[in-house]
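# Any chance you could fold what I've pasted below:
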Amino acid sequence: MTVLWPLADIPRLAAGIPGSIDDRVRLIDDDLASQLAAGGRLDTLLKALEFATQPGLDPDGKLASSLCIGIDPDLLVTVSNMTRGYLVVDNPADPASSAREGSGSGAAAQWLTRLEALASNTCVTALPFAQADLAAVADIGDSSLLSSAVAAPADIVDGILGISSVRGFTWSATGGVDAGAADALRSSGTGTVLVADNSISPPTSSPTSLLVSTDTAPTAADPTGTLAATHYDSATAAALAGVGTTPSTPALTPANQRFDLGTDSRTARLQDALGAINFHALVGADRPGRTVTVAPPQYWTAGGDEPSAILSTVSSLLRSGLATPRPLPGLITEPPTGIPVTSIDVPTDLDASAIDTVRTQSARVDTLAQSLVEDPQSALTPRLYTAPLREDMLRALSTAGRASAEGDDAAAMARTRLTATRVGLDTVYGSVTVLAPGGVYTLASEQSPLLLVARNDLPVPVNVLLRVDAPPEMTISDVGVTQLPARGSRTITVPAEVDDKRNLSVDFSVTTLDGTRLGEVSTVSVRSNAYGQALAIITACAGALLLLLAGRRLWHRFRGQPDPADEGYERP
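Now for the predicted structure:
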């Protein structure tokens, strides 16, 4: 038996705020403080693990070896930031507005310290960031977003907790992966994905099977055969999802097995879950060697005595010999023994417009990141600055709460988050611009340069290109890439050639390296003192006339004749 134990929450960080070294984080509410405090949901889930795996109750370590803690890196990032003090915004739709002091810094620090101690000697795996819908992430087709969803989480968990978590393993939040998500997981380095047993076809009792995109068995050279699927019992998962303050129904639960969980008491739902866990051990006693993986929903609202009752049931099965521990690391490193299987598409609660919005805004984050420059003198790197904005996209794709009565609230919060992220990105993009000079810019000659000032209000340097929209009478040379310092400005010398004496209007703006406009367009009125070819002819004629008159005067002087031009000016 393998038991996954999730520690996750709905996304709490306010959206649309780039990364910072010194600024305190902002949360959309302070509910997490009560969950981390004594008696709260996350405190109870962690305390149940601490109690059940202590040497006095688990002397041979069977329960501890069968367990693996699944940690949402989004929760860990939030709690870690809470320990340094945080703010709670009054309006989640406007995260930059007024805010109040958060109350959970102390509880966050204590909870995190306890988790570090437990994780140091317990199996830990990172969940997809913010429990994102992997099918939606794959559909967006952004490699950076995919990496943030399934590759970066292990680094985040390891960095905060100081451990080495299980790598190459992904636990699907929806219980399944479609063909697109499976291909995306292969490309991201995932070797094994955990799904519900009713999400793959044909049904198999083998612990792991190759997951292929078609029903054709993969060949040795076929890269689609590099992803294995291990499965958990969907019936037990559905029973566990019914436990807690906000019961939910997994997406893959058959229609004939769905009912209003609110009609059952909380005690009855717990008994159903305990019975489901015991069922396979008791019924399968005559079939030794069978593997059962128990996986509650990632966002699990079990609380009170419920987590302890569930772990106590598992511990009793292990002590009695009705079950034996099967550590997750060993399970996923075994070669697949079952026949190849294909995945069944999982219904999603995300609407197409939300996915399209994430696709658009995620591309803007990538575009910005490619133009930012690392400053060796600053701790704030382009990656740290843009990471929260990209993670906001994943929070908007979170599955947390969508399968329960909170589903409408979760969907509404996702829309609010996307709007706030768009506004935040607009602000970031608008922070780099060309300053419009006042009055008319006068060129000394027809080939004099223009001097423009570009301003960068971002806390990181940025490389920009100058975009010019000039009339045909004016030629502007390309100045190439210009680096603007963090929170500073730079004068750009722009070679220009004007073949007109009128006032000309020229539009200037700066763009990212791929040509996406930053800031507002600045219109410059340009006038040249040069008159082009006409001025050159007039100057030549005047010079010739001057030479002629000077020559005539010298001619008369050499011959000793008075110059007629001097008549009336003779000296007395």
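
# drop to CA atoms for contacts and neighbour counts, all remaining ones
OK.

# show me what contacts the closest residue to G488 other than its chain neighbours?
Closest residue to G488 apart from its sequence neighbours, by C-alpha to C-alpha, 6 or more residues apart in numbering: N456 at 5.4 Å. Contacts for N456 (C-alpha atoms under 8 Å, 6 or more residues apart in numbering) come out as 431-433, 462, 484-489.

# what does R490 give?
453-455, 484.

# Now for this structure: which helix has the highest residue count?
helix 532-558 (DSSP state H).

# Now do that one: which elements does it pack against?
If contacts are counted by 3 or more C-alpha pairs under 8 Å, 6 or more residues apart in numbering; DSSP states H and E, helix 532-558 sits against no helix or strand.

# another one to check against the first:
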Amino acid sequence: MNPSDFFRSTDTYRAVGVRRQDRARRVRALTGSILAAGLIAAIPVGQAGPVGTAAAQGHELLGAPDGPMSQWRNPSVREDDAASGIEIRLDTPLENIDLGTKQLVNLTIENRSEQVVDNLSLRFQRADAVEDTAAARLSLTDHQSTYGYTGPFTDVAGPLRPGDSVTVALPLDTAPGSPDGLGIGAPGVYPVMINLNGRTGEGIIRYLTSERFLLAVTDRTTGSLHTRTSQENPAAEVPGITMLWPLTAPTGLVAGETGEAPMSAPLLLENDDLAAQLQEGGRLDRLLDIYLEATDGESGSALREATCLAVDPQLIEVVDRMRAGYTVATERLSPVSDTPRLRDSWRADSAAPRAEQPGGGAVAADAWLARLRTAAGQGCTVALPWAGTDINAVSRTGNQWLVREALSRGTSIIADVLDTEPERNLVIPLSGYVTESTAAWLPLADTTGPADTVNPESAWELLQQQGLPTVHHPADTAALEDPAMPEPYPRAAFPAPATGVRVLVTDNSVWGAPARGRFTGLGPGVTGVSYEGSLAATLAATGPEPLTVGYSNPETRHDPNLDSERARLTTGNSAVRLAVDAARQSVPVDDQGTAAPEPVIIVPPAAPAAPAASAELLGTVARLLETGQARPLTLHEATTPDAATETTLSRSAGPADPNRRMDRFGPPFPDPSAPSDDEVLAATQQSNYMNDLTQLMVNDPGIALTRYAFMRPLMLDLLRGLTVIGRRNAEEYAASTAHADHIFTLNREMLEKLQSSVALLPPGYVYTRVSQSSPLLIVARNGLPLPVDGRISYLGPPGSVVHVPDQLWIPAKGSIMTQMTADLPNEPDKVTLVLRLSGSQGSVVSDPVEITVQTQGPLIGLLGRLIVGLLVLALILRLIQTKIMRRIRGARNTETHSG
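As a prediction, the model looks like this:
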């Protein structure tokens, strides 16, 4: 069976926890398939090939949400608002609201229901001031009855028919003691609700819906707010603040790319959306402009110190390649030869893509990258995981090369392309947490050690020189019989890095790890740096595409679109002020008795953020610095523990045990946005096959391309398939997982092409051997751009022994003929041998090839007897001839003597 057919006929689903019965049947199918693949790999010959995805095999898409919608949204939160069909939109920015002021707030009411509504009226209501962002998030989900402080109702002209909207000016009064006010007597952050009452159809006037947000009310003279004045510590140090400024965007890179040298491969993009974002007025252009303007000159020095550009290295690499021109295309041609003729190799016209149109963003890419290089050179820059990949999902594949590429390559890309030194050994998981098994892999994020250990390709070649496997395949069949794919761990713990690795995680994801302030020990040389998860979850809901993050409390998860974008942005800005105020009010005392507040680390969502929302958030941080409510703190200072803390945590963490299964840290709640088990399985199978194929090739000094560089783009495709970006929105999740499935499918198709280019060619006829010593001939073909160091393994009937060459060296994009001898049993008359090409470490590469050999039979027996008879006859004739010749010579001698 062809390997692609084998895997297309296999369900790649498994069960986790309690699943449906039909999913259990898929589990059994998967188990049998993996077991069959494992057994085949254990014998001398069998099937080989890359693994596809469920969608490619004719099943439902990978990553379809398995959990209930309640994991995304708590159905008991704001039920009336969700069912009303009436929408309120806050139109007026509510920043810097001083205590004692009164202003009109513009609102838009839109009827999206199918009924006419009339007798509409609005009023402001508020709840008690909140002390921290966690309490604030809960208050925004409370029943409307908890908003006990009310203002007067304002009537709205009506009726409002389906599809109609109306704009209303509603007075907001924060004056203490005002009869029309909300009873606000002190600065603070207050949950506010805009209550809409009305009547639908022939019903009664009742509560219809609400718009909710956090309102920061500041002191008129100081511009600050204090939510716990009785505990205020005037001597407390001003808290430091540091903020990430994410730059991410989908690149649209066509999957299935392989490396080329000395020039890079032609850049193929699925669309020109990235160019539109880079051009003047585009999203990425505006985000960079906002940052450059806010941090420019002396006035922006404090903000520049307190912020750090967090860039997706894949975005930087693609934009850098766009400058040289690119093509908008939907498919990618195979980089391997269709024929073994060397004269056809490396022809420029053979690699030309079937393009749809040339890309138009080269100039914009060059200009944007130049400005980004300027911004990076003036301040801090840090790399996000490659393509925003989920490092927890990547570590579950058990493939260290995927982990290395996800965590270490970005640093070198930033250094090379942006010509600046980035923050090193700092991991920013976009999921907000790392599991305990993931922490065992994080020493691979070290980029400060020797090049042969921190550079993925150098580390690969070092393992090759040492004769060690690059991938740990299962050594026994027992593990394969387990119906649930086990959580993969490294066979041996990676050594602790010389310079510690730091990981930014939410404060609610490290509940059991040894802690000292904001720092937690996640393992030898791996330190967690906590930031406020409730603040990050609040900021994630800002912008036009609000997110539901996996570390958020399920009790607070509701449809964020129930509140307008302006209301959510107001909530986000107020939450930042509240977090800074709470840090100052709740000051821990260190070992020397000094009051030192923990810094506020602001981690906005690494998602395609709206420039307007990002600008307001940046402005809030700038105002906190200008008014002295916070002081600038560099990202390095905020994330680097002192020597005493590092020593204490290292001792508490103890020795690394990659097989330990404990719940000391990880996702605090169910994460509906995490990549599915099916996707992780597909990435695992494909990445392991990539490693086997890479190991089959041999670097050639005469060829600029290396084997690792040839396969690297395919590994990076898998990281894109496991990205976090796009998954954390309930409405966009299905489209994101469908795109991931598309990437896995294209990657699989390219692997199949590469796999089929290295093959043993069947002779196409039956070998008829005259004797046991007759050789068997077979042709080996290599369509890869590097030589192949292969081995021929076989499978035959009992008693078969095939004497194969110890090594089979196939030139790059060429072929060779090799011969073998075989000791085969005489019965039956025809013997079928199955041959396969594998790597030097036994990894399966080529499809199996069958050779049928005619060992004996009537024809061969008759031929043998005839030959023996002829030999005997020839011998008899030779003896007769000799005897006759002797008699003739004897007669001649007698005649001579007689004469």
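
# TM between them?
The TM-score (TM-score structural alignment, normalised by the length of structure 1) is 0.86; 548 aligned residues with a C-alpha RMSD of 3.3 Å.

# quick revisit: turn the contacts of R490 of structure 1 into a markdown table, columns for secondary structure.
Output for the contacts of R490 of structure 1, formatted as a markdown table (DSSP: H, G, I helix; E, B strand; the rest coil):
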| residue | secondary structure |
| --- | --- |
| V453 | strand |
| A454 | strand |
| R455 | strand |
| L484 | strand |
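
# ok so, going back, generate a PyMOL selection restricted to the buried subset of the contacts of N456 of structure 1.
Per 16 or more other C-alpha atoms under 10 Å, the buried members of the contacts of N456 of structure 1 correspond to this PyMOL selection:
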select buried, resi 431+432+433+462+484+485+486+489
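
# Just the ones in strands from the contacts of N456 of structure 1, please.
Among these, the members found in strands (DSSP state E) are 432-433, 462, 484, 488-489.

# And the helices in the stretch 351-500 of structure 1, which stretches?
Along the stretch 351-500 of structure 1, counting by DSSP state H, counting those that start in this stretch, helices occupy 352-371, 382-396, 407-429.

# What is the mean deviation of the last one from its aligned residues in structure 2?
Following superposition, helix 407-429 of structure 1 is found to deviate from structure 2 by 1.3 Å on average (mean C-alpha distance after the TM-score superposition for structure 1).

# go on, the second one?
Following the fit onto structure 2, the mean deviation recorded for helix 382-396 of structure 1 is 1.2 Å by mean C-alpha distance after the TM-score superposition for structure 1.

# Read off where that helix ends up in structure 2.
The aligned range for helix 382-396 of structure 1 in structure 2 is 707-721, by TM-score structural alignment.

# Now do the matching stretch: everything it contacts.
255-260, 386-390, 394, 402, 405-406, 457, 460, 679, 683, 687, 690, 694-695, 697-699, 739-741, 743-744, 747, 786.

# Give me the buried positions along that stretch.
Residues of stretch 707-721 of structure 2 classed as buried by neighbour count (16+ other C-alpha under 10 Å): 707-708, 710-721.

# next one: stretch 291-306 of structure 2
291-292, 294-295, 300, 302-306.

# For those residues, give me CSV that also has distance to L208 of structure 2 and secondary structure.
Putting the buried residues of stretch 291-306 of structure 2 into CSV (distance: C-alpha to C-alpha, whole Å; DSSP: H, G, I helix; E, B strand; the rest coil) gives the following:
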residue, distance to L208 of structure 2, secondary structure
Y291, 41, helix
L292, 44, helix
A294, 42, helix
T295, 45, coil
G300, 46, coil
A302, 46, helix
L303, 43, helix
R304, 46, helix
E305, 47, helix
A306, 43, coil
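
# and of those residues, the nearest to A579 of structure 2?
Minimum distance to A579 of structure 2 across those is 15.7 Å, recorded for A306 (C-alpha to C-alpha).

# quick one, what contacts the equivalent of the closest one over in structure 1?
Residue pairing (TM-score structural alignment): A306 of structure 2 is matched to S66 of structure 1. Going by C-alpha under 8 Å, 6+ apart, S66 of structure 1 touches 1-3, 325-328.

# what do you get for A285 of structure 1?
Residues in contact with A285 of structure 1, defined by C-alpha under 8 Å, 6+ apart, are L322.

# Many thanks, I have nothing further to ask.
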